[in-house]
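Visitor: predicted model and sequence follow; I will ask about them next.
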Amino acid sequence: MYAVTRGRTTPSAGLAMEALVSSATSARLGLSYVREYRAISELCHQVRSVAEISALLGVPLGVARVLISDMEAEGLVRVHRPRSEAGGPDLATLERVLSGLHRL
C-alpha cells in the first residue's frame, strides 16, 4: 500500500477523517489509474466519509487520506470539509461519524 502513496502517510492538504468525499465524474476511471483510485472513485458515487472509505477498502486511514488528497488535487474527487468554528468537530459531527462506524 505504501508504494502507491510513495511512502507518504500524511496528505498534502489537511483532510479530516469525517470529511465527505464524492466522485467528480460519473464515468469510470480507466486502467491508466491505479486500482485504488478506481475503487475510491466507484465508492464515491455515493458520498462517503474518509473513515468509511478507509474501512471499505481495508487500508490504513493515513493511506486513504493520502490517496484521497492526491485524487482531489487531480480533480477526480470532491472533498466536502466540515465547518468548525471552535477548531474541533462539533458534537453532531462526532455522532454522525460514530453512527457510520457502527453501521460498518
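Guide: Sure, I can see it. Remember, predicted model here, so these are calculated numbers, not experimental data. Numbers count the residues shown, from 1 in each chain.

Visitor: all contacts plus neighbour counts: C-alpha atoms, from now on.
Guide: Will do.

Visitor: what does the helix or strand containing Ser22 contact?
Guide: Element membership for Ser22, per DSSP states H and E: strand 20-23. By C-alpha atoms under 8 Å, 6 or more residues apart in numbering, the surrounding residues in contact with strand 20-23 are 41-42, 44-50, 76-82.

Visitor: tell me which of those fall in helices.
Guide: 41-42, 50 (DSSP state H).

Visitor: show the contacting residues for Glu36.
Guide: Counting by C-alpha under 8 Å, 6+ apart, Glu36 makes contact with Leu67.

Visitor: okay, pairing it with this:
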Amino acid sequence: MNEPAAPQEYSDQAVRPFVITGGRVRASRNTISVDTLLRAASDGPPLPLTATREQRALLKLCARLHTLVEAAVKLQLPVSVVMIVACDLVDSGHLHARPPIPQAGRPPLEMLQELLDGLRNL
C-alpha cells in the first residue's frame, strides 16, 4: 500500500520581495556581491523597533561569518533581496561587509588537489 507523502515543511512567503525592500530593486552599495562576507557589528547600535523581521533574521544569522549567498539560502529569500537588506544594515552600522579573499591570495587549484590526494593516501 502506498503511504501518503510526508507534508512539506511550511515556508512563510506571504510577503512579496518588493515589499521587503520597500520597492527598491538596487542596493545602495555597488561593493557588495554574492561572495561578500557579512558579520554582525558587535559595537553596532541596537536595532530600531521598526526593523523588519528579515533585518532581524539576517543580523541574527550573521552573528557568525556568512557570505551573502549563504545568508540568502538560509533565509530562503532571493539573493537580490538579501543584498538590499544587507546594504541597509551596513549603512546603519549594524552589519560589517568584507570583500572576499582576492583571487591572487588563494592557493592554486593544482596545489590544493595535490594536498587532497596526499591526505587521502595517508
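Guide: Alright, I've got the coordinates. Everything numeric here is computed off the predicted structure, so don't read it as measured data.

Visitor: quick one on the thing from earlier: what's the strand holding Ser22 of the first structure aligned against in the second structure?
Guide: With TM-score structural alignment applied, strand 20-23 of the first structure matches the range 37-40 in the second structure.

Visitor: Lys74 of the second structure matches what in the first structure?
Guide: Lys74 of the second structure maps onto Leu56 in the first structure, by TM-score structural alignment.

Visitor: ugh, wrong one, Ala97 of the second structure
Guide: Using TM-score structural alignment, Ala97 of the second structure lines up with Val79 in the first structure.

Visitor: circling back: tell me how far the helix or strand hosting the match of Lys74 of the second structure lies from the chain's centre.
Guide: Taking DSSP H and E as the criterion, Leu56 of the first structure maps to helix 50-57. Relative to the centre of its chain, helix 50-57 of the first structure is centred 7 Å away, using C-alpha atoms, centre = their mean, to the nearest Å.

Visitor: hey, where'd the helices end up in the second structure?
Guide: Using DSSP H, helices in the second structure cover 17-20, 53-61, 68-75, 79-91, 109-121.

Visitor: packed most tightly, which of those helices would that be?
Guide: Of all these, helix 79-91 carries the top mean neighbour count, a mean of 21, counting by mean count of other C-alpha atoms under 10 Å.

Visitor: burial count for Arg28 of the first structure?
Guide: 12 (other C-alpha atoms under 10 Å).

Visitor: separation between it and Glu42 of the first structure?
Guide: Per C-alpha to C-alpha, to the nearest Å, Arg28 of the first structure is found 7 Å from Glu42 of the first structure.

Visitor: spatially central residue in the first structure, please.
Guide: In the first structure, the centroid-proximal residue (C-alpha atoms, centre = their mean) is Val50; its distance is 3.4 Å.

Visitor: that one reaches Ile40, doesn't it?
Guide: No - contact status for Val50 of the first structure versus Ile40: not in contact, 10.0 Å apart, counting by C-alpha atoms under 8 Å.

Visitor: common neighbours of those two, please.
Guide: Ile68.

Visitor: shouldn't Ser49 of the first structure be in contact with Glu18?
Guide: Yes - counting by C-alpha under 8 Å, Ser49 of the first structure touches Glu18, with 5.4 Å between them.

Visitor: picking up where we left off before, name the nearest residue to the match of Ala97 of the second structure, sequence neighbours excluded.
Guide: Val21 (4.6 Å; C-alpha to C-alpha, 6 or more residues apart in numbering).

Visitor: neighbours of that neighbour, just the number please.
Guide: 25.
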